[in-house]
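A.B. asks: quick one: sequence and predicted model below, then my questions.
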Amino acid sequence: MARPSRARLQHRSVRPGWRDRHGRGIRAWVTGPYLPPLRHRDEEFEALVAHALHHLQHAWPEELGGTRFDIAPMPPAAGQDGIRRYTVDRAANRITYYRTPMERLGHQREDDDVDRRAIIESAVIRGVAELMGRDPWDVAPERYRPY
């Protein structure tokens, strides 16, 4: 049986930092070079909440000036009225929105981005209205959709 030469062994030990499977070159991104990177559900949810809050903060700057808005995956426990989509703490001037109940328990007519966005926006508006002690229709009459 022939022994491999020393030069060949040295060549095997020097490996590049990337993987070249079967001489095809390095692997490409899943989305390709011309598409933006994929966004996760939590990033999409945060963007929708931020967009709705941006609109409300411009409409009610004095009332929402020092308000803190948080996003959490799940509420700590289910209440008597079921699983909450948001929690309002007036003493701390804070609203916490819960991502999973809004995404999973929202009653959508169609399974598309428009209905998902409407469900999230309506919960954001209801949370702000509860903090301010107003009706959601008064807070954002052109955007509120009661789902």
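C.D. replies: Perfect, thanks for sending it.

A.B. asks: all contacts plus neighbour counts: C-alpha atoms, from now on.
C.D. replies: Noted.

A.B. asks: now do the buried residues in the host helix or strand of residue 42.
C.D. replies: Residue 42 is located in helix 41-59, with elements delineated by DSSP states H and E. The neighbour-count check on helix 41-59 (16 or more other Cα atoms under 10 Å) flags 45, 48, 49, 52, 53, 56 as buried.

A.B. asks: now do stretch 122-142
C.D. replies: Under the neighbour-count criterion of 16+ other Cα under 10 Å, stretch 122-142 has 122-132, 136, 139-140 buried.

A.B. asks: buried stuff in the next helix or strand after the helix holding residue 42?
C.D. replies: Using DSSP H and E, the next helix or strand after helix 41-59 towards the C-terminus is strand 68-72. Across strand 68-72, burial judged by 16+ other Cα under 10 Å covers residue 69.

A.B. asks: so which elements touch the following helix or strand past strand 68-72?
C.D. replies: Where DSSP H and E defines the elements, the next helix or strand beyond strand 68-72 is strand 86-89. Counting contacts by 3 or more Cα pairs under 8 Å, 6 or more residues apart in numbering; DSSP states H and E, strand 86-89 is packed against strand 94-98, helix 113-132.

A.B. asks: could you redo the ones you listed as JSON lines and give each row distance to residue 13?
C.D. replies: Below are the helices and strands packed on strand 86-89 laid out as JSON lines (distance: least, Cα to Cα, whole Å):
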{"stretch": "strand 94-98", "distance to residue 13": "51"}
{"stretch": "helix 113-132", "distance to residue 13": "51"}
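
A.B. asks: mind checking these for the one nearest to residue 144?
C.D. replies: helix 113-132 (5.5 Å; Cα to Cα).

A.B. asks: use this one as the comparison:
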Amino acid sequence: MDRLPARTRRDRHGRGLRGRLVPPTVPLSRSRAEQFDDLVLDAVEDLERRWERELAGVEFAVEDVPWVDHTSPDEVVLDADVLEDGSVPLARVLPAHREGGKEHPARIVVYRRPLEIRAADRDDLADLVRDVVVDQVAVLLGRDPEEIDPTA
């Protein structure tokens, strides 16, 4: 018995999928998440120039939203290592620790969506990201935020 050829999926006008609407060299082609990553990297690079020795080995990460353990909602506690606005975490410091015989470096996690929601525009978001990163570095190093970044 002969099989029919597999049908290809096309839109109803027969054009199929189209290419990108914006060339990859234009800033508009980058996603909001990629643009946010760039803001965090800019803030971190500036601080690493001044605090190179103290920040050696510190990992910086971006997550879309804070992780919540839904299996025990009564157990959700915001520790001193969490920067929050109201009850919404904006960033978190995870100190270096040893677990299962493996060394884990200190880590600063910045949450993208809560910060984007609080910013009026891109410039406001850049300022907010910088303030949050400076605050978390200050917590990690046990210093005042004004000492970490006098311009803040």
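C.D. replies: On my side now, so go ahead. Keep in mind it's a predicted model, so treat the numbers as computed, not measured.

A.B. asks: could you find the closest non-adjacent residue to the aligned partner of residue 120 of structure 1 in structure 2?
C.D. replies: Using TM-score structural alignment, the partner of residue 120 of structure 1 in structure 2 is residue 129. Excluding the flanking residues, the one nearest residue 129 of structure 2 by Cα to Cα, 6 or more residues apart in numbering is residue 40, at 6.4 Å.

A.B. asks: quick one: map the one you found onto structure 1.
C.D. replies: Counting by TM-score structural alignment, the partner of residue 40 of structure 2 is residue 49.

A.B. asks: give me the most central residue, structure 2.
C.D. replies: Nearest residue to the geometric centre of structure 2 (Cα atoms, centre = their mean): residue 62, 2.2 Å.

A.B. asks: mind checking how far residue 38 of structure 1 is from residue 105 of structure 1?
C.D. replies: The spacing between residue 38 of structure 1 and residue 105 of structure 1, counted by Cα to Cα, to the nearest Å, is 24 Å.

A.B. asks: burial count for the nearest residue to residue 48 of structure 2 once chain neighbours are set aside?
C.D. replies: Distances taken as Cα to Cα, 6+ apart place residue 55 nearest to residue 48 of structure 2, at 6.4 Å, with adjacent residues excluded. Other residues near residue 55 of structure 2 number 17, with proximity taken as other Cα atoms under 10 Å.

A.B. asks: mind checking what residue 55 of structure 2 lines up with in structure 1?
C.D. replies: Match for residue 55 of structure 2 (TM-score structural alignment): residue 64.

A.B. asks: how much space between residue 84 of structure 2 and residue 64 of structure 2?
C.D. replies: Distance from residue 84 of structure 2 to residue 64 of structure 2, by Cα to Cα: 15 Å.

A.B. asks: more crowded one of the two?
C.D. replies: Neighbour comparison, residue 84 of structure 2 and residue 64: the larger count goes to residue 84, with 16 against 13 (by other Cα under 10 Å).

A.B. asks: does the more buried one sit in a helix, a strand or a coil?
C.D. replies: With DSSP: H, G, I helix; E, B strand; the rest coil as the basis, the three-state label of residue 84 of structure 2 is strand.

A.B. asks: how near is it to residue 90 of structure 2?
C.D. replies: Going from residue 84 of structure 2 to residue 90 of structure 2 by Cα to Cα gives 5 Å.

A.B. asks: ditto for residue 135 of structure 2
C.D. replies: 11 Å.

A.B. asks: same deal with residue 113 of structure 2?
C.D. replies: Applying Cα to Cα, the value for residue 113 of structure 2 to residue 90 of structure 2 is 9 Å.

A.B. asks: neighbour count winner among those two?
C.D. replies: Between residue 113 of structure 2 and residue 90, counted using other Cα under 10 Å, residue 90 has the larger neighbour count: 22 against 15.

A.B. asks: the more buried one against residue 117, yeah?
C.D. replies: No - counting by Cα atoms under 8 Å, residue 90 of structure 2 stays clear of residue 117, with 10.7 Å between them.
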